[in-house]
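[1] What follows is a predicted protein model with its sequence.
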Amino acid sequence: MAGSVKALILLAFTGSLGMMFMLLACALPRYNNWWPLFVIIFYILAPIPYSMARRYRDDMGASSSCLELAVFFTAGIIISSFGLPIVLAHAPSLQPVIEWGACALVMTGNVVMYLTILGFFLAFDGDADSWNYF
């Protein structure tokens, strides 16, 4: 029980750290642009394919092709979340939508948030006895 509480506290800390980088990319007076917050949609969508495929595999005994398709969709979502800030910073207009400093902060937030999501799946995958990874 104590291991799962430690894991949950660590995941909450890293998730809030990732969101701090996202908010810094938006709210700092130098950047003052809220477009990078659209990346949060990808944070919500990223674990959905894998969670659905894992449940389907457990219930139906399906092959690993379903799980591999889910990993493919998850990889596409993650790559899109890294690509969106780059496209916004490299917009072909006279003035880019976001600055490169905000793009770097969003990239840092992406890395932290996706490591948090991965840590959640590693820490809480399986039954209650396997929660003691931390």
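    Thanks, I have it.
[2] alpha carbons only for contacts and neighbour counts from here, please
    Fine.
[3] Give me the secondary structure label for A25.
    At A25 the chain is in helix, as set by DSSP: H, G, I helix; E, B strand; the rest coil.
[4] Could you say which helix or strand holds M107?
    Following DSSP states H and E, one finds M107 within helix 100-123.
[5] tell me which element the residue located most distally from the centre of the chain is part of?
    With Cα atoms, centre = their mean as the measure, the chain has its most outlying C-alpha, relative to the mean C-alpha position, at L94: 30.9 Å. Secondary-structure assignment from DSSP H and E places L94 in no helical or strand segment.
[6] is it true that P47 touches T74?
    Yes. P47 sits in contact with T74 when judged by Cα atoms under 8 Å, with a separation of 7.0 Å.
[7] And the helices in this protein?
    Assigned by DSSP state H, the helices in the chain fall at 2-27, 40-45, 47-60, 64-89, 100-123.
[8] packing partners for the last one?
    For helix 100-123, the contact count by 3 or more Cα pairs under 8 Å, 6 or more residues apart in numbering; DSSP states H and E identifies helix 2-27, helix 64-89 as packing neighbours.
[9] And here is the other one:
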Amino acid sequence: MTLVILACALPNYGAWWPFTVVLFYILAPLPTIIARRYTEHTGASSANMDLAIFITMGFVISSFVLPITLARAPAKAPAIQWGACYLTLAGNIVVYLTYIGFFVTLYQDESDYGMW
């Protein structure tokens, strides 16, 4: 989050458009969390989980594409500078690696963290 806030707040960049990726940070884990709860209780097929992963990947890819699109369009006066785009992309990588680590730790069967 620090990198995304820096992308918005540094004086040379000066636009708060990169902060819109925070919406994707909030929405990305929700389909997987809902599908895991549903499949744990009902024992349904993995089609629900596959759909949840597909929707989650849509959110993840959108959070990477949005800063690039903002930095490229319109061509004469882009919405954000490339430096802000790079900081936002770095922030995306950190956030999504944290999500992966959380889900791997949470859903391991042999660890004590699975009780959560």
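    It's in. What you see is a predicted model, and the numbers here were worked out from it, not measured in a lab.
[10] Just give the closest residue to the counterpart of T88 of structure 2 in structure 1, not the sequence neighbours.
    Taking TM-score structural alignment, the alignment pairs T88 of structure 2 with V106 from structure 1. In this structure, V106 of structure 1 finds its nearest non-sequential neighbour in M22, 5.4 Å apart by Cα to Cα, 6 or more residues apart in numbering.
[11] which residue lines up with that neighbour in structure 2?
    For M22 of structure 1, the aligned residue in structure 2 is V4 (criterion: TM-score structural alignment).
[12] What count of nearby residues applies to I78 of structure 1?
    By other Cα atoms under 10 Å, 20 other residues sit near I78 of structure 1.
[13] Aligned to it, what sits in structure 2?
    Residue mapping for I78 of structure 1 onto structure 2 gives V60, with TM-score structural alignment as the criterion.
[14] What distance do you get for that match to I100 of structure 2?
    Shown here: V60 of structure 2 relative to I100 of structure 2, a distance of 12 Å by Cα to Cα, to the nearest Å.
[15] Repeat that for D112 of structure 2.
    With distances defined as Cα to Cα, the gap from D112 of structure 2 to I100 of structure 2 amounts to 18 Å.
[16] And R72 of structure 2, by the same measure?
    29 Å.
[17] Which of these two has more residues huddled nearby?
    R72 (16 against 12).
[18] Map that one across to structure 1 for me.
    The equivalent of R72 of structure 2 in structure 1 is H90 (alignment by TM-score structural alignment).
[19] Who are the contact partners of L6 of structure 2?
    Contact analysis of L6 of structure 2 by Cα atoms under 8 Å, 6 or more residues apart in numbering lists A84, L87.
[20] Over to T74 of structure 1?
    T74 of structure 1 is in contact with A46, P47, P49, Y50, counting by Cα under 8 Å, 6+ apart.
[21] can you check T39 of structure 2 too?
    Contact analysis of T39 of structure 2 by Cα under 8 Å, 6+ apart lists S45, S46, N48, M49.
[22] Give me the buried subset of those residues.
    N48, M49 (16 or more other Cα atoms under 10 Å).
[23] I'd like the contacts of T39 of structure 2 written out as JSON lines, with distance to C8 of structure 2 added.
    Below are the contacts of T39 of structure 2 laid out as JSON lines (distance: Cα to Cα, whole Å):
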{"residue": "S45", "distance to C8 of structure 2": "43"}
{"residue": "S46", "distance to C8 of structure 2": "40"}
{"residue": "N48", "distance to C8 of structure 2": "37"}
{"residue": "M49", "distance to C8 of structure 2": "35"}
